[in-house]
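In: dropping the sequence and predicted coords here.
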Amino acid sequence: MDREFIFTDRDFQHVASLIHEQAGIHLPLQKKDMVYARLSRRLRKLGLQKFRDYVAFLRDHPQEELEELINAITTNVTHFFRENHHFDHLANTMVPHLLKNTESKRVRLWSAGSSQGMEAYSIAMTLHSHLPKTGWDIKILATDIDTNVLDIGRAAVYEKTQLDNVPRSYTTYFEDGPEGDTIRVSQEIRRLVHFKTLNLLEHWPMKGQFDAIFCRNVVIYFDKPTQAKLFARYADILKPQGWLYIGHSENLSSISDRFETVGRTIYRKAS
């Protein structure tokens, strides 16, 4: 098949090694076509003729281009209330636990790998809808390595078709967006969510512990040793018996013994 740019296995290995080193993402050779598709736009924008030139550009401009590389490779397929059984558990199990056991009325959740913010806003809508409207200090941390998707999350403006995935009772948390075919998350929900750039493999600046962590469809890109280290760190930063929600294709059974299964892709920190 004729391609616009020459992309050898050696070029791929260089890009894959850099991505693994900087972001922990494991890219086997089977992902070569995906990498080609996602990076071709960068080559066009930079006026380069082949991937060997891009590899050289990465070597010569690591600070400027590394962020662009990671942004291009990481996937951002998401929508509101994706894997909605997690939000049912949040409303029907976690919220009653908080009401019964949280004297401080302080609630902290983390959306790790938050992409465009739809997951974090879904968490915020669920908590706002089921917890008392006054007296509670609710904060959701939304982090991602991709700075572009964080900008989308902060703006909180989405295509109107995204409402198709929102339960009817939650549609009041949206207002008209700046353009006719857009919507925006309301201020009362936006104020609960705080977006930060974070590479999960690097230092975590958070000091307090979390009631729950959402890390869904993120670790599938990491190798097993990296996954094990990451889940150990999650266990360390969760409150006793805190909850962990993972993606539909992920499983902790052979990776971590610090969590117990309490539902479909729902775990609780072991005592």
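Out: Cool, got the structure. Residues are numbered from 1 along each chain as shown.

In: switch to C-alpha atoms for all contacts and neighbour counts from now on
Out: OK.

In: the strand or helix carrying residue 89 - contacts with which helices or strands?
Out: Assigned by DSSP states H and E, residue 89 belongs to helix 85-89. In terms of contacts (3 or more Cα pairs under 8 Å, 6 or more residues apart in numbering; DSSP states H and E), helix 85-89 is packed against helix 118-130.

In: next secondary structure element downstream of the helix it packs on?
Out: According to DSSP H and E, the helix or strand after helix 118-130 is strand 137-144.

In: run through who's touching that next one.
Out: 105-115, 117, 120, 123-124, 150, 192-199 (Cα atoms under 8 Å, 6 or more residues apart in numbering).

In: next, the buried residues of it.
Out: 138-144 (16 or more other Cα atoms under 10 Å).

In: farthest-separated two in those residues?
Out: Largest separation among the buried residues of strand 137-144 by Cα to Cα: 138 and 144, giving 20.1 Å.

In: hang on, residue 260 in a strand?
Out: Yes. Assessed by DSSP: H, G, I helix; E, B strand; the rest coil, residue 260 belongs to a strand.

In: pretty sure it contacts residue 267?
Out: Yes. Using Cα atoms under 8 Å as the test, residue 260 is close enough to residue 267 to be in contact (5.5 Å).

In: show me which of the two is the more surrounded one.
Out: More crowded of residue 260 and residue 267, by other Cα atoms under 10 Å: residue 267, with 22 against 18.

In: ok, now how distant is that one from residue 230?
Out: 15 Å (Cα to Cα, to the nearest Å).

In: same check, this time on residue 169
Out: Counting by Cα to Cα - residue 169 and residue 230 are separated by 35 Å.

In: who has more neighbours out of those two?
Out: Using other Cα under 10 Å, the more surrounded residue of residue 169 and residue 230 is residue 230, with 18 against 8.

In: show me what the helix or strand where the more buried one lies is in contact with.
Out: Per DSSP H and E, residue 230 falls inside helix 224-237. Applying Cα under 8 Å, 6+ apart, the external contacts of helix 224-237 come out as 24, 200-201, 208-210, 213, 219, 255-256, 258-259, 269.

In: can you add distance to residue 58 and give these back as JSON lines?
Out: Shown next, in JSON lines, are these (distance: Cα to Cα, whole Å):
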{"residue": "24", "distance to residue 58": "18"}
{"residue": "200", "distance to residue 58": "22"}
{"residue": "201", "distance to residue 58": "21"}
{"residue": "208", "distance to residue 58": "37"}
{"residue": "209", "distance to residue 58": "37"}
{"residue": "210", "distance to residue 58": "37"}
{"residue": "213", "distance to residue 58": "34"}
{"residue": "219", "distance to residue 58": "25"}
{"residue": "255", "distance to residue 58": "34"}
{"residue": "256", "distance to residue 58": "36"}
{"residue": "258", "distance to residue 58": "39"}
{"residue": "259", "distance to residue 58": "40"}
{"residue": "269", "distance to residue 58": "41"}
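
In: second one coming, line it up with the first:
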Amino acid sequence: MDKWQQQEFPMTLADFDFLRNLAYSHTGIVLPERKKQMVYSRLSRRLRTLSFKTFSQYCRYLETNTQELPEFINALTTNLTAFFREKHHFVHLDKQICPQWLANKQKRIRIWSAACSTGEEAYSIAMTLYGRIDLNLFDLKILATDLNTQVLETAKKGIYSAEVLPTIPANFSSKYTKPLPKTEHFSIKQRIKDLVHFKQLNLLQPWPMNGPFDVIFCRNVFIYFDSETKKRIIKKFRTLLSDGGYLIIGHSESINDFAADFEFVGQTIYRAKQRSAPFLSSHLQQLQGAE
């Protein structure tokens, strides 16, 4: 007998195909055969919660109960993150990008943390810039989005385990965090929280924002997409980036196959090439028509 039929919750090949096709259609995440154990492990929690005995029951439930779809997506999506993860990106933001804004006296600054998970990336960006930019002179806003509604609730609260406090540079943690008495947690201070606006967003669905953004962080996301999905999202990023704006991706990712609109400027850091206004207008119309 197939080992998947001997598990706590039997899963047939048809069940797995249904689940991975559903995940792909709604999130763009590709789940090959080798991810079957991960799918089983993460969704088993939902089956226990719903008192189902088999994955076939759960698949039928998904077909008839649309309200379960967010729970399904939340269970499947990966949320590994950390404060100042891939530190060189924040060094580049501090030492290379920010001085350009100051030199150009650029008053409006917009940054997007796509796939922000529980908020550590967005707050790391805010801490990096808070002491470098005079908020009385500059209009700085950070948009942070994620597909997973549960992690966004954690992000909005800005409360984290004291165990991760050492991952924040000491000069930042002393100024921008505060311990929560009688707990093993700390909170991000309000002045940092005020710079970040958290919103739920599915990268495969229409994007409500107009841009332009000066920096887009989209790290460790493309590894879950197939080539066509990746290409489509990169093109949409370009339409929302200002000329000379930056796209920052994860350490194991590359956009070289789709990088005609970008130039490589640093480790997994790309800068948007100059484009004419008519081209961008036409390109944006094409993308909107394809959605």
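Out: Ah, there it is. Predicted model, so just to flag it, every value in this text is computed and none were measured.

In: what does the superposition give as a TM-score?
Out: Put the two chains on top of each other and the TM-score (TM-score structural alignment, normalised by the length of the first structure) is 0.97; 269 aligned residues with a Cα RMSD of 1.1 Å.

In: the helix holding residue 230 of the first structure corresponds to what range in the second structure?
Out: Mapped onto the second structure using TM-score structural alignment, helix 224-237 of the first structure covers residues 227-240.

In: could I get the full set of strands for the second structure?
Out: 108-114, 139-146, 159-161, 177-179, 185-188, 196-200, 213-218, 241-249, 262-266, 269-272 (DSSP state E).

In: including distance to residue 36 of the second structure, could the ones you listed go into a markdown table?
Out: As requested, the strands of the second structure are exported to a markdown table (distance: least, Cα to Cα, whole Å):
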| stretch | distance to residue 36 of the second structure |
| --- | --- |
| strand 108-114 | 26 |
| strand 139-146 | 24 |
| strand 159-161 | 31 |
| strand 177-179 | 40 |
| strand 185-188 | 35 |
| strand 196-200 | 27 |
| strand 213-218 | 26 |
| strand 241-249 | 26 |
| strand 262-266 | 36 |
| strand 269-272 | 33 |
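
In: map residue 43 of the second structure across to the first structure for me.
Out: Match for residue 43 of the second structure (TM-score structural alignment): residue 39.

In: wait, that match touches residue 69, no?
Out: Yes. Using Cα under 8 Å, residue 39 of the first structure is in contact with residue 69, at 7.4 Å.

In: thinking again about what came up before, in the helix holding residue 89 of the first structure, what's buried?
Out: 86-87.

In: so stretch 120-129 of the first structure matches what in the second structure?
Out: So stretch 120-129 of the first structure sits over residues 122-131 in the second structure, by TM-score structural alignment.

In: ugh, typo on my part, it should be stretch 81-92 of the first structure
Out: Against the second structure, stretch 81-92 of the first structure falls on residues 84-95 (TM-score structural alignment).

In: residues making contact with that stretch?
Out: In contact with stretch 84-95 of the second structure (Cα under 8 Å, 6+ apart) are residues 120-121, 124-125, 128-129, 132, 167-168, 248, 251, 267, 269.

In: any chance of those in TSV, plus neighbour count?
Out: Converted to TSV, the contacts of stretch 84-95 of the second structure look like this (neighbours: other Cα atoms under 10 Å):
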residue	neighbour count
120	20
121	25
124	21
125	24
128	18
129	19
132	12
167	12
168	19
248	18
251	13
267	14
269	21
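
In: what's the most distant pair in these?
Out: Longest span within the contacts of stretch 84-95 of the second structure, Cα to Cα: 132 and 251, 25.7 Å.

In: stretch 108-127 of the first structure: how far from the chain's middle?
Out: Taking the mean of its C-alpha atoms, stretch 108-127 of the first structure sits 9 Å from the chain's own mean (Cα atoms, centre = their mean, to the nearest Å).

In: how close does the residue nearest to the spatial centre of the second structure get to residue 220 of the second structure?
Out: By Cα atoms, centre = their mean, the mean C-alpha position of the second structure lies nearest to residue 115, the distance being 0.8 Å. Here the criterion is Cα to Cα. By it, residue 115 of the second structure lies 9 Å from residue 220 of the second structure.

In: same question, residue 47 of the second structure
Out: 28 Å.

In: for the residue mapped onto residue 272 of the second structure from the first structure, give me its contacts.
Out: Matched by TM-score structural alignment, residue 272 of the second structure corresponds to residue 269 in the first structure. Residues in contact with residue 269 of the first structure (Cα under 8 Å, 6+ apart) are 235, 238-244, 258-260.

In: kindly report the same for residue 179 of the second structure.
Out: 185-187 are the contacts of residue 179 of the second structure under Cα under 8 Å, 6+ apart.

In: what does it align to in the first structure?
Out: Taking TM-score structural alignment, residue 179 of the second structure has residue 176 as its aligned residue in the first structure.

In: next, count neighbours for the residue in the first structure that residue 28 of the second structure lines up against.
Out: Superposed on the first structure with TM-score structural alignment, residue 28 of the second structure falls opposite residue 24. Look at residue 24 of the first structure: counted by other Cα under 10 Å, it has 21 neighbours.

In: wait, doesn't residue 24 of the first structure sit right on residue 218?
Out: No. The criterion here is Cα under 8 Å, and residue 24 of the first structure misses it with residue 218 at 10.6 Å.

In: CSV please, covering the contacts of residue 179 of the second structure and showing distance to residue 6 of the second structure and neighbour count.
Out: Shown next, in CSV, are those (distance: Cα to Cα, whole Å; neighbours: other Cα atoms under 10 Å):
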residue, distance to residue 6 of the second structure, neighbour count
185, 41, 16
186, 44, 20
187, 45, 17
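
In: which of these are conserved in the first structure?
Out: Counting by both residues aligned by TM-score structural alignment, their matches' Cα atoms under 8 Å, the members of the contacts of residue 179 of the second structure that carry over to the first structure are 185-187.

In: how far away is the corresponding residue of the second structure for residue 53 of the first structure from residue 12 of the second structure?
Out: In the second structure, the residue paired with residue 53 of the first structure is residue 57, using TM-score structural alignment. Note on residue 57 of the second structure: its distance to residue 12 of the second structure, by Cα to Cα, is 11 Å.

In: pull the number of nearby residues for the alignment partner in the first structure of residue 147 of the second structure.
Out: Aligning on TM-score structural alignment places residue 147 of the second structure opposite residue 145 in the first structure. The number of residues packed near residue 145 of the first structure is 21, by other Cα under 10 Å.

In: for residue 145 of the first structure, which residues are in contact?
Out: By Cα under 8 Å, 6+ apart, the contact set of residue 145 of the first structure is 70-71, 113, 197-200.

In: tell me which of those residues is nearest to residue 62 of the first structure?
Out: residue 70 (11.6 Å).
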